[in-house]
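**Q** Here is a sequence together with a model predicted from it:
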Amino acid sequence: MTTILVTGGTGTLGRPVTERLRAHGHEVRVLSRHSRPYTVDLREGGSGLESALAGVHTVVNGATTQRGGDERSAANLIAAARRAGVSHLVCISIVGVDRVPLGHYRTKLAVEQQVAESGLGWTVLRTTQFHDLVVRVFRALARLPAVLLPAHARDQPVEVAEVADRLAEPARAAPAGRVPDMGGPEVRTFESPARACLHATGRRRAVVNVPLAGKTYRAFREGGHLAPGHAVGKGTFEEYLAVRYGHGEGGRRG
């Protein structure tokens, strides 16, 4: 079996990807800013990255941050992977990075381009938003007396465990370029999961749909971030909430 390095291996996606690869008998190294023995900040690179890549056949790059630096991290990883003779670089990305002019999406598109031009064998999987990210957004919005949502916008959240299953497949196979997008099972208005999240967490808030302006809002309103033709996910948002918060009236058990 091959040796695989998972960057961001302690994160929401990296952890289940690591579990699946190990279950298939691969030697898996986990790289992150906080886990030993491969404690590396990809934005800085350095000798720790070189050590982590020694003898590695495939890299699954799940490292990302909303604080910036993904392009620099990708550049450092690609350069070190070339020096180490890595054969395959597998990356996770986001549906709509080429259609929605959001800063983080533009960064993800730039990373995709770096990967495609790296000279390495590569595979990129784009998915819609994970259930847990949707919950974090709605919980933040619920700090106000009313939950303000962009009118006429929709979402298609997907279960991260299913994404891990899908991402582990190309990591164990030959480079495939950009593979088909992966979306959650349902395209629905923002209001629907927002109300489900409020119920599950036992919060009472008014939900107000607010018309917005600008290119980014228009792209979201037009569904640039959705993959209705690739709604291959099975787990629904309500099923995720039931597991996370428990069943019953008032939602949260603890």
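**A** That came through, no problem.

**Q** drop to CA atoms for contacts and neighbour counts, all remaining ones
**A** OK.

**Q** Which residue ranges of this structure form strands?
**A** 3-7, 27-32, 38-39, 58-61, 88-94, 121-127, 146-150, 154-155, 177-178, 188-189, 206-210 (DSSP state E).

**Q** helices and strands around the second one, which ones?
**A** So that's strand 27-32. Identification of packing neighbours for strand 27-32 by 3 or more Cα pairs under 8 Å, 6 or more residues apart in numbering; DSSP states H and E yields strand 3-7, helix 14-23, strand 38-39.

**Q** Can I get the strands of the chain in TSV including mean neighbour count and distance to Val135?
**A** Below are these laid out as TSV (neighbours: other Cα atoms under 10 Å; distance: least, Cα to Cα, whole Å):
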stretch	mean neighbour count	distance to Val135
strand 3-7	25	24
strand 27-32	21	24
strand 38-39	18	29
strand 58-61	25	24
strand 88-94	23	17
strand 121-127	23	17
strand 146-150	18	13
strand 154-155	23	12
strand 177-178	16	28
strand 188-189	15	15
strand 206-210	14	15
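
**Q** Export those strands to CSV and append columns for distance to Ala231.
**A** Formatted as CSV, the strands of the chain follow (distance: least, Cα to Cα, whole Å):
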stretch, distance to Ala231
strand 3-7, 26
strand 27-32, 30
strand 38-39, 36
strand 58-61, 23
strand 88-94, 14
strand 121-127, 10
strand 146-150, 23
strand 154-155, 12
strand 177-178, 17
strand 188-189, 12
strand 206-210, 25
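
**Q** and of those strands, who's closest to Ala164?
**A** Closest to Ala164 of the strands of the chain is strand 88-94 (Cα to Cα; 9.9 Å).

**Q** Next, the angle from the closest one to strand 121-127.
**A** Taking axes from the mean of the first three to the mean of the last three Cα atoms, to 10 degrees, one finds strand 88-94 and strand 121-127 inclined to each other by 20 degrees.

**Q** which helices and strands sit right next to strand 88-94?
**A** Packed next to strand 88-94, using 3+ Cα pairs under 8 Å, 6+ apart, are strand 58-61, helix 103-116, strand 121-127, helix 160-171.

**Q** got the angle between the longest one and strand 88-94?
**A** Here helix 103-116 points in a direction 160 degrees away from that of strand 88-94 (the same axes, to 10 degrees).

**Q** returning to what we had before: quick one: which of the strands of the chain is nearest Gly233?
**A** Once those are compared by Cα to Cα, strand 121-127 is nearest, at 10.0 Å.

**Q** For Gly11, give me its contacts.
**A** When contacts are counted by Cα atoms under 8 Å, 6 or more residues apart in numbering, Gly11 is found next to 62-63.

**Q** adding another structure so you can compare the two:
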Amino acid sequence: MTTILVTGGTGTLGRLVTERLHTDGHEVRVLSRHSPPYAVDLREGGPVLDAALDGTEVVVHCATTPRGGDERAAAHLIAAARRARVRHLVHVSIVGVNRVPFGYYRSKLAVERLVAESGTDWTLLRATQFHELLVALFGALARPPVMLLPAGVPDQPVAASEVARRLARLAAGPPAGRVEDLGGPEVRSLSSLARAYLAATGRRRPVLDVPLPGRAYRAFRAGGHLARGRALGTPTFEDHLAARFGDPGRR
């Protein structure tokens, strides 16, 4: 049995990683901002972080926010992990952070560099966008009477449960550096995914594709965020929608 700390352990991915590690027989500590006994804002660090890492052998770093501070959080975590002599740091990132000049992606790439230069043995997995992220995005975009989408952007959503399964296996194994990317089973247009969401939720909205300016949009449109040839996931977006919303014809 290995003692493993999961940062962001109450989030979409971290919760699933925690459940998988428990199932596999590991002792798991959950670190998040509001979950005692290890309630820590990693952007601030502090003695509770050191207590969480005391006796920890492996860290799975899932904590992240698009609102900023990921680099500061990673620096605090890495420094504390070195003090605690953690032997293995497993980090999850996003496919395309090195190809898409998007602010959040730049931050994720900077965190990857911090991990690689941490002095602690590490493993890095990049994954494509989760089904849950698209559901949240489409839910917000469907509020107006017309659903506006960036024109020509493909996507390759993956089940968070499959990413969690992969991370749990990596955490139980030896440090491996950067491993192969993990993508969902299908590359689809964003508009086709949005229409699937509307059908599953019983909403009626016209979908309008709108060209956008900027280098980040061009990189997304070119598929810089896709794991082409790495379609390892199994559940499709429609599978996720059916499990979450059921059959719209029966509502």
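**A** That came in fine, so what should we check first? The model shown is predicted, which means the values in this text are computed figures rather than measured ones.

**Q** Let me have the helices and strands packed on strand 27-32 of structure 1 in JSON lines, extended by distance to Thr216 of structure 1.
**A** Formatted as JSON lines, those follow (distance: least, Cα to Cα, whole Å):
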{"stretch": "strand 3-7", "distance to Thr216 of structure 1": "30"}
{"stretch": "helix 14-23", "distance to Thr216 of structure 1": "29"}
{"stretch": "strand 38-39", "distance to Thr216 of structure 1": "36"}
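
**Q** Out of those, flag the one nearest His88 of structure 1.
**A** strand 3-7 (9.5 Å).

**Q** distance of the residue lying closest to Asp54 of structure 2 once chain neighbours are set aside from Pro213 of structure 2?
**A** In this structure, Asp54 of structure 2 finds its nearest non-sequential neighbour in Ala84, 5.7 Å apart by Cα to Cα, 6 or more residues apart in numbering. Distance of Ala84 of structure 2 to Pro213 of structure 2, given as Cα to Cα, to the nearest Å: 46 Å.

**Q** Give me the more crowded residue out of these two.
**A** Shown here are Ala84 of structure 2 and Pro213; by other Cα atoms under 10 Å, Ala84 has more neighbours (17 against 8).

**Q** Okay, helices next: where are they in the stretch 151-254 of structure 1?
**A** Using DSSP state H, counting those that start in this stretch, the helices of the stretch 151-254 of structure 1 run over 160-171, 191-200, 215-221, 237-245.

**Q** possible to save the ones you listed as TSV with mean neighbour count?
**A** Putting the helices of the stretch 151-254 of structure 1 into TSV (neighbours: other Cα atoms under 10 Å) gives the following:
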stretch	mean neighbour count
helix 160-171	20
helix 191-200	20
helix 215-221	17
helix 237-245	16
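
**Q** Specify the stretch among those that is closest to Gly25 of structure 1.
**A** Nearest to Gly25 of structure 1, of those and by Cα to Cα, is helix 160-171 at 12.3 Å.

**Q** and the angle from that closest one to strand 121-127?
**A** 160 degrees.

**Q** By how much does helix 160-171 of structure 1 deviate from structure 2 on average?
**A** Helix 160-171 of structure 1 differs from its equivalent in structure 2 by a mean of 0.6 Å after superposition (mean Cα distance after the TM-score superposition for structure 1).

**Q** ok, residues contacting that helix?
**A** The contact list for helix 160-171 of structure 1, computed with Cα under 8 Å, 6+ apart, reads 12-14, 16-17, 20-21, 58-60, 88, 90, 92, 123, 125, 127, 130-131, 176, 182, 233-234.

**Q** change it to 6 Å
**A** Contact with helix 160-171 of structure 1 is made by 16-17, 130, as judged by Cα atoms under 6 Å, 6 or more residues apart in numbering.

**Q** same check, this time on stretch 45-58 of structure 1
**A** With contact meaning Cα under 6 Å, 6+ apart, stretch 45-58 of structure 1 is reached by 3-4, 38, 40, 76, 84, 86-89.

**Q** Between all of those, which two are separated the most?
**A** Greatest spatial distance among the contacts of stretch 45-58 of structure 1 (Cα to Cα): Val40 and Ser87, at 20.9 Å.

**Q** on that earlier part again, tell me the counterpart of the residue nearest to Asp54 of structure 2 in structure 1.
**A** Alignment note: Ala84 of structure 2 maps to Ala84 in structure 1; criterion TM-score structural alignment.

**Q** Tell me how far that match lies from Glu50 of structure 1.
**A** Taking Cα to Cα, one finds Ala84 of structure 1 at 7 Å from Glu50 of structure 1.

**Q** same thing with Leu31 of structure 1?
**A** Counting by Cα to Cα - Leu31 of structure 1 and Glu50 of structure 1 are separated by 11 Å.

**Q** swap in Lys215 of structure 1?
**A** Computed with Cα to Cα, the distance linking Lys215 of structure 1 and Glu50 of structure 1 is 41 Å.

**Q** With Val40 of structure 1 instead?
**A** Distance from Val40 of structure 1 to Glu50 of structure 1, by Cα to Cα: 10 Å.

**Q** Who has more neighbours out of those two?
**A** Comparing Val40 of structure 1 with Glu50 by other Cα under 10 Å, the one with more neighbours is Val40, at 22 against 17.

**Q** Give me the nearest residue to that one, chain neighbours excluded.
**A** Arg33 (4.9 Å).

**Q** which ones are touching the one you found?
**A** Residues near Arg33 of structure 1 by Cα under 6 Å, 6+ apart: 39-41.

**Q** hang on, the earlier thing: closest to Glu238 of structure 1 out of the helices and strands packed on strand 88-94 of structure 1?
**A** Each of these has some distance to Glu238 of structure 1 by Cα to Cα; the shortest is helix 160-171, at 14.1 Å.

**Q** Could you tell me the angle between the closest one and strand 3-7?
**A** Angle, helix 160-171 of structure 1 to strand 3-7, by the same axes, to 10 degrees: 140 degrees.

**Q** do you know how far Glu162 of structure 2 is from Thr128 of structure 2?
**A** The separation that Glu162 of structure 2 has from Thr128 of structure 2, given Cα to Cα, amounts to 11 Å.
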